[in-house]
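> this one's sequence-less:
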């Protein structure tokens, strides 16, 4: 596990977030993100970079399918928890857990798959996510795939946003990443709506976007 220094603001926020979740008895095998599963299930295994790995659900799912995964998060607490799950599942040799604040440092190397699932943060500075996604695109190997899963807005039952946040559209990310010409092919560009009840049980929904790009080989 690589320990890379990060600014106190992001590190402190996510450390507190995951320490609080300790008391909630987080599941021992978190489910992988459905958007990632849908986009990657049919791909041959190779090397993968999981940005913002959190509880490790995506990294474990990928490793079970033969991928060699570099899994990254800013929280040492959640990385320790995820690494413990990998060891219990006999997958620890397939996953390299690294701590990075992605606005400050980034894993080395290139990868057949780079995954950025719901890489949103209430403590991110303006332009920070855009810079991270640019580096994510740079880390895709020739012939490899970049899969970005994003929230497209607040849940329908969120009467007042808890903080100011701009949810980038796929079109904005495409314009920023510049995947035009022969270098990139857009394989998926979709907006999906799923049911998401509110904390008080009332019905609701939330829109998510998936953007999958393949680099020319």
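Yes, it's here. Because the structure is predicted, anything quoted here is derived from the model rather than measured.
> going forward, measure contacts between C-alpha atoms and count neighbours the same way
Will do.
> return the set of buried residues in the strand or helix carrying residue 185.
Element membership for residue 185 (DSSP states H and E) is strand 184-195. Across strand 184-195, burial judged by 16 or more other C-alpha atoms under 10 Å covers 184, 191.
> what do you get for stretch 103-114?
In stretch 103-114, counting by 16+ other C-alpha under 10 Å, buried: 103, 106-107, 110-114.
> so which of those residues is the closest to residue 48?
Comparing the buried residues of stretch 103-114 against residue 48 with C-alpha to C-alpha places residue 113 closest, at 4.5 Å.
> quick revisit: tell me which of the buried residues of stretch 103-114 fall in helices.
Assigned to helices by DSSP state H, none of the buried residues of stretch 103-114 qualify.
> report the two of these separated the most.
The two members of those with the most space between them (C-alpha to C-alpha) are 103 and 112, at 22.0 Å.
> tell me who's in contact with residue 128.
residue 103 (C-alpha atoms under 8 Å, 6 or more residues apart in numbering).
> at 10 Å what do you get?
102-104, 121, 134 (C-alpha atoms under 10 Å, 6 or more residues apart in numbering).
> kindly indicate which of those lies nearest residue 158.
Nearest to residue 158 among the contacts of residue 128, with distances taken as C-alpha to C-alpha, is residue 121, at 17.3 Å.
> and the comparison structure, right after this:
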């Protein structure tokens, strides 16, 4: 499940419309590993794609707000939720443009986000700002090899990585996980990536 923050949502609509299903349909492994033991609360799923993470969270009792710039993806996600009997609030927006309450979420999850870098660190600050006191931030991305990415016409330096978010975390935060991790996915786009970069942190004050 990939995840989207771009100035060109139409491009993502075209991508989703080009296939019956883009992602595996399963919740992301890092999310399951890091969140399964947390008590449910309010969660923001950033760049929810076809909704597998949001539906999984809702099934475990979380109150889920899921955002994505692609209306096509959200339509597919909403159908997934209906089929699963899950209650999710779907919002068609990018992270930076979203009118999110400061400290409004007990968990902010960004799984493989395509968040554009900016001089003002807008995306990174939006992620951090949304986490409630005592809440957690989980940012996961593929480990991207620069030469390989450039060979496929992708410039990883344009996008926010977990390390960029970690650089904003001060003494008000406790970093719980900051590591490179093996990744196994059964199918869907992104299955070829072998490793994840995982950042998990808790807001202390």
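Ah, there it is. Everything quoted here is computed from the prediction, not taken from an experiment.
> mean per-residue distance, the strand holding residue 185 of structure 1 to structure 2?
Following the fit onto structure 2, the mean deviation recorded for strand 184-195 of structure 1 is 1.6 Å by mean C-alpha distance after the TM-score superposition for structure 1.
> downstream of that strand, the next helix or strand is which one?
Assigned by DSSP H and E, the successor of strand 184-195 of structure 1 is strand 205-215.
> that next one: which residues count as buried?
Result for strand 205-215 of structure 1 [16+ other C-alpha under 10 Å]: buried residues 205-215.
> which residue ranges of structure 2 form helices?
For structure 2, the helices defined by DSSP H occupy 9-17, 29-35, 52-59, 71-84, 122-129, 146-151, 162-166.
> I would like the residues contacting the first one, please.
Put plainly, it is helix 9-17 of structure 2. Against helix 9-17 of structure 2 from outside (C-alpha under 10 Å, 6+ apart): 3-6, 18, 22-23, 49-50, 68-74, 76, 92-94.
> the same query, at a cut-off of 7 Å, please.
Helix 9-17 of structure 2 has contacts (C-alpha atoms under 7 Å, 6 or more residues apart in numbering) with 22, 69-73.
> please apply the same query to stretch 28-47 of structure 2.
3-4, 53-54, 61-68, 95, 105-110, 113.
> now stretch 15-34 of structure 1, how far from the centre of its chain.
On the basis of C-alpha atoms, centre = their mean, to the nearest Å, stretch 15-34 of structure 1 is displaced by 15 Å from the centre of the chain it belongs to.
> same check, this time on stretch 8-22 of structure 2
On C-alpha atoms, centre = their mean, the centre of stretch 8-22 of structure 2 falls 17 Å from that of its chain.
> try stretch 204-215 of structure 1
With C-alpha atoms, centre = their mean, you get 12 Å for stretch 204-215 of structure 1.
> residue 94 of structure 2: what's it in contact with?
5, 67-69.
> what remains of those residues if I keep only buried residues?
5, 67-69.
> count of neighbours near residue 155 of structure 1?
By other C-alpha atoms under 10 Å, 19 other residues sit near residue 155 of structure 1.
> center of structure 2 - which residue?
residue 110 (2.2 Å; C-alpha atoms, centre = their mean).
> what residue in structure 1 is paired with that one?
Alignment note (TM-score structural alignment): residue 110 of structure 2 maps to residue 116 of structure 1.
> that match touches residue 145, doesn't it?
No. In this structure residue 116 of structure 1 lies outside contact range of residue 145 using C-alpha atoms under 7 Å: 11.2 Å.
> what sits against residue 76 of structure 1?
Neighbouring residues of residue 76 of structure 1 by C-alpha under 7 Å, 6+ apart: residue 99.
> quick one: what's aligned to it in structure 2?
With TM-score structural alignment as the criterion, residue 76 of structure 1 matches residue 71.
> and residue 54 of structure 1, by the same measure?
Residue 54 of structure 1 maps onto residue 49 in structure 2, by TM-score structural alignment.
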